[in-house]
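# Here is my input; please provide its structure:
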Amino acid sequence: MAKITTIIDIGSNSMRMVVLQKSSRFAFHLINETKSRVKISEGCYENGGNLQEIPMNRAFNSLKSFLNISKSLKAKKVICVATSALRDAPNSKVFLSRVKKDLGLNIKVINGEKEAYYGGVAAVNLLHNNEFVTVDIGGGSTEFCFIKEGKIEKSISLDIGTVRLKELFFDKNNINGAKEYIKKSLEKIFELEIEIPSVVVGIGGSIRAISKAIMKSIDYPLDVLHGFTYEVSKNKKLINLIIESKDSDKLKDLGIKKDRFDTIKEGTFIFNTILEELKTKKVITSGVGVREGVYLCDILRNSNHRFPSNFNVSVRSLLDRFETDGNQSAYYGNNAAKIFEALKPLHNLEDRYKTLLVIASKLHSIGTTLNYYKVNDNTFNFILNGLNYDFLHSSRVIVAHIIKFSKKSLPTRKDMEIYKDLLPSFETMQWLSFMISLNLTINQDFSKPKVQYLLEDELLTIKMPEYSFIVESSLDKLELPKNLEIKLVC
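The predicted model follows:
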């Protein structure tokens, strides 16, 4: 597998490219993302599905620029896929032949089921959830992939894209016709006779635009789309406001960007109808889709398109790029788990917090690559934006706060105010911050001591193999959670 790979996705409305760099066998990170609203399917649905000359030229010129970017970034592999517009167009070979001849690029036209599958692979590997249906609204079609118990159960594609419905119905002011067309198309899902999850993972530009508007409306503290979750019932009013907006000024006020004005009402109408018909309760926003699915199918081709169990691509990628000593990182992770288990009778926290404590302990020092001073603050900001995949928003915020208050006094309620809706209880955060502080204190000289932790009533005895003045003096300065005492013995 190439170290740097370019994935290009030619959709009916937008052409998108990601350039991804591997850092180890399964870990990777994004080094470029480019989008061009070429609207290759513009005018085709009114002309027998045939691609028109001007949109094809836009797409060709954008592809040329994409390949220039890819070459500059030294990508050794380029995979280009095309979806609804090219698979539906009777004259698609004209465009495909020109691209191959003039640009030397082979475009793989994928069917709807494969497109849905790629979205499912991306979501099941890069989002923290095991049961959902992906909904990927494009310009020409919408794809659905059903995931149950972490496995892809079924994939299907329906011809209900934003550009298609705009030309067939909305431009003719036939809203009722559009509604009936969508509902009729959705009957194919119910004919599958599978259980429909109450959770939708939303993929595509229209759905991301809706999520951004919701985030703005509630003053959401974290500026991250991937993994943003909301309840449908609490946001129906805003969704309807987007659909009913009469002009671009109103859309702008709702938080919709200018480049979405042309299809956002159609996209929101489609999504709202799907949510109603599928009786969806919760939506998880996905920042990944077909492109990432294509890439994952390539690097995971020998493992059934799934990461190994307990593997987190974001954590591994950060450690690959920024950790200074893998042995130290492993020690901090193991020692964090030991401390958590020893203190469990007192803190009574769920095991998921142990996982987050271990991750925070492994990642705590990556901010030193930016600047040694203010390392905790550096890492805090880095983690909020750097744990891109497989993390709930609450999880990344918790990890960031654990690190921020390591080797410091315990956090106060004021310290948690901005992100309080994404954080657990005040007492939980105090325990987690203390445990990472204790972990870092024990290994101050990087000797990786073999330590035993023994809890009796409210006294934690720390047995070290040999005396360390620096550890003893630092332990005396630690702020302890309520009702805990510690004693060092050697």
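
# switch to C-alpha atoms for all contacts and neighbour counts from now on
Noted.

# Quick check: buried residues in the helix or strand hosting R316?
Element membership for R316 (DSSP states H and E) is helix 313-322. Neighbour counts over helix 313-322 (16 or more other CA atoms under 10 Å) mark V313, S314, V315, R316, S317, L318, L319, D320, F322 as buried.

# can you check stretch 227-245 too?
Under the neighbour-count criterion of 16+ other CA under 10 Å, stretch 227-245 has G227, F228, T229, Y230, V232, I239, I242, I243 buried.

# now do stretch 17-27
M17, V18, V19, L20, Q21, K22, S23, F26, A27.

# Reformat the buried residues of helix 313-322 into CSV and put distance to I256 next to each item.
Shown next, in CSV, are the buried residues of helix 313-322 (distance: CA to CA, whole Å):
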residue, distance to I256
V313, 31
S314, 29
V315, 32
R316, 35
S317, 32
L318, 32
L319, 36
D320, 37
F322, 36
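
# closest to V358 among the residues you listed?
V315 (10.8 Å; CA to CA).

# helices or strands up against the longest helix along the chain?
Looking across the chain with DSSP state H, the single longest helix is helix 53-72. The contact analysis (3 or more CA pairs under 8 Å, 6 or more residues apart in numbering; DSSP states H and E) places helix 53-72 against strand 15-22, helix 92-103.

# Return the most buried member of these.
Counting by mean count of other CA atoms under 10 Å, strand 15-22 has the highest mean neighbour count of the helices and strands packed on helix 53-72, with a mean of 22.

# which other residues reach that one?
2-10, 28-38, 59, 66, 70, 75, 291 (CA atoms under 8 Å, 6 or more residues apart in numbering).

# could you point out which element follows it?
That would be, after strand 15-22 and using DSSP H and E, strand 28-36.

# Pull the distance from that following strand to the chain's centre.
Its chain's C-alpha centre lies 14 Å from the corresponding centre of strand 28-36 when counted by CA atoms, centre = their mean, to the nearest Å.

# run this one through as well so I can compare:
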Amino acid sequence: MKLAAVDIGSNAIRMQITSVTQYEGKISFKKVEYLRFPLRLGLDVFNHQKISDTNRRKFIKLMKAFKILIDLYEVDDYMACATSAMRESVNGKEIVFEVKEEIGLKINIIDGNKEAELINKSLNKFFDEKTYLHIDVGGGSTELNIYKDREKIASRSFQIGSVRALQDQVAVPVWNSMERFVRKHLENSHSATAIGTGGNINKIFELSLPRKNKRYLAIEKIAEVLNRLESLTFEERVNKLNLNYDRADVIIPAGKIYLRVMQAAKSKKMIVPDLGLKDGIIQVLYERNLAKKPLL
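You can find the predicted model right below:
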């Protein structure tokens, strides 16, 4: 079985094609293709409320390329999900319709709660009887989910993201609202373990030079990496740390969002599983197609 996930974010657009197989009773998910294109739709939408003609043309070309790959790999099922930038754009639905009519690729514009639900599909194995705070920071929004005894007890999406913060477009009341949400639901918890998803926290984890097989980051280590990043110019981040251009500017505001949420939660450490929306989409597709197509 081959499955494809398309994540249309505010800072970048990703596609992953995964092969699902079964051998000796064990299910395996193997990534066979992964593409990330830095089309920053959020810069258009958060400043001008619509996707520009230039980026609209680029977006349609990119969707054509994705559809060709989906066909070439003979994918059994796919799902394309658009998040904050597309759902806030006044011409987002119009572009989605154009893609469906011209290319035959269906795009779902999802809200923050659905986005969080899909991401959480890939995180279930990390939960036990303890308290966990899942933080997913995107370009346009931050999704927070709180778990106790393996059950989700609270979930909320906030219009706080790395691209918005870079443009200084997050109002103080929104920050305060996010912190109140965290404190309200964790007031009786001594210390929740954070789980961080998103491209920027994965890069911060990589820059922390973690020990082999360790997927944890102490809050002090996150602060240390951010201090190092802030001491460098944009050009130094690109050339000395080998960051992509579209990562080198947003990684600092994104890191500060993770830190602020952790501080509100009095969280001392974060699990960084290197999973995200695309992985949750693959899980949903697998469950939906399991009865239809037997695994090899």
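
# Got a TM-score for the pair?
TM-score for the superposed chains, counting by TM-score structural alignment, normalised by the length of the second structure: 0.85, backed by 287 aligned residues with a CA RMSD of 2.8 Å.

# hang on, the earlier thing: in the superposed pair, what's the mean gap between the longest helix of the first structure and the second structure?
The superposed helix 53-72 of the first structure is, by mean CA distance after the TM-score superposition for the first structure, a mean 1.6 Å from where its aligned residues fall in the second structure.

# For the helix or strand that that helix is followed by, which helices and strands make contact with it?
Downstream of helix 53-72 of the first structure, the next assigned helix or strand under DSSP H and E is strand 77-82. Judged by 3+ CA pairs under 8 Å, 6+ apart, the packing partners of strand 77-82 of the first structure are strand 4-10, strand 107-109.

# Show me what counts as buried in strand 77-82 of the first structure.
Within strand 77-82 of the first structure, the residues scored as buried using 16+ other CA under 10 Å are V78, I79, C80, V81, A82.

# Show me what the next helix or strand after it is in contact with.
Next helix or strand after strand 77-82 of the first structure toward the C-terminus (DSSP H and E): helix 84-88. Among residues not part of helix 84-88 of the first structure, those counted as contacts by CA under 8 Å, 6+ apart are 11-12, 40-41, 49, 51, 92, 109-112, 139-141.

# just stretch 232-251 of the second structure next, same as before
N11, P38, S162, V163, L166, N200, I201, I204, L229.

# quick one: the alignment partner in the first structure of the first one and R37 of the first structure, what's the gap?
When the first structure is aligned by TM-score structural alignment, the residue opposite N11 of the second structure is N13. N13 of the first structure sits 6 Å away from R37 of the first structure, going by CA to CA, to the nearest Å.

# Of the two, which one has the most company?
Neighbours were counted for N13 of the first structure and for R37 using other CA atoms under 10 Å; N13 has more, 24 against 16.

# List the residues that contact that one.
N13 of the first structure neighbours (CA under 8 Å, 6+ apart): R37, V38, K39, I40, S41, E42, G138, G139, G140, V163.

# and what of E195 of the first structure?
By CA under 8 Å, 6+ apart, E195 of the first structure has no neighbours at all.

# where does it land in three-state SS?
coil (DSSP: H, G, I helix; E, B strand; the rest coil).

# Let's have the buried residues of stretch 227-245 of the first structure in CSV, adding distance to E153 of the first structure.
Converted to CSV, those look like this (distance: CA to CA, whole Å):
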residue, distance to E153 of the first structure
G227, 22
F228, 24
T229, 23
Y230, 24
V232, 24
I239, 29
I242, 33
I243, 32
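
# of those, closest to Y118 of the first structure?
Distances from Y118 of the first structure to these, taken by CA to CA, are shortest for G227, at 17.9 Å.

# any idea how far that closest one lies from G289 of the first structure?
Computed as CA to CA, the G227 of the first structure to G289 of the first structure distance reads 13 Å.

# all helices of the stretch 101-250 of the first structure, in order?
112-126, 162-168, 175-190, 205-217, 236-244, 248-253 (DSSP state H, counting those that start in this stretch).

# Just send these back as a markdown table, with distance to P345 of the first structure too.
Formatted as a markdown table, the helices of the stretch 101-250 of the first structure follow (distance: least, CA to CA, whole Å):
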| stretch | distance to P345 of the first structure |
| --- | --- |
| helix 112-126 | 34 |
| helix 162-168 | 55 |
| helix 175-190 | 49 |
| helix 205-217 | 38 |
| helix 236-244 | 44 |
| helix 248-253 | 51 |
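
# right, so these: which one is the most enclosed?
Of all the helices of the stretch 101-250 of the first structure, helix 112-126 carries the top mean neighbour count, a mean of 26, counting by mean count of other CA under 10 Å.

# Would you mind listing the outside residues contacting that one?
83-84, 130, 134, 136, 143-147, 150-152, 155-158, 201, 203, 286, 288-294, 296-297, 305-307, 313, 389-391.

# Compute the inter-axis angle for that helix and strand 77-82.
Put simply, helix 112-126 of the first structure runs at 130 degrees to strand 77-82, going by axes from the mean of the first three to the mean of the last three CA atoms, to 10 degrees.

# Contact partners for the counterpart of G140 of the second structure in the first structure?
Counting by TM-score structural alignment, G140 of the second structure corresponds to G140 in the first structure. The contact partners of G140 of the first structure, by CA under 8 Å, 6+ apart, come to G11, S12, N13, S41, S84, A85, D159, I160, G161, T162, V163, R164.

# State the distance from G140 of the first structure to T83 of the first structure.
8 Å.

# likewise E427 of the first structure?
50 Å.

# So between those two, which is more surrounded?
When E427 of the first structure and T83 are compared for neighbours, T83 comes out ahead with 23 against 16, by other CA under 10 Å.

# State the distance from the more buried one to R208 of the first structure.
19 Å.

# can you check N272 of the first structure too?
On the measure of CA to CA, N272 of the first structure and R208 of the first structure end up 13 Å apart.
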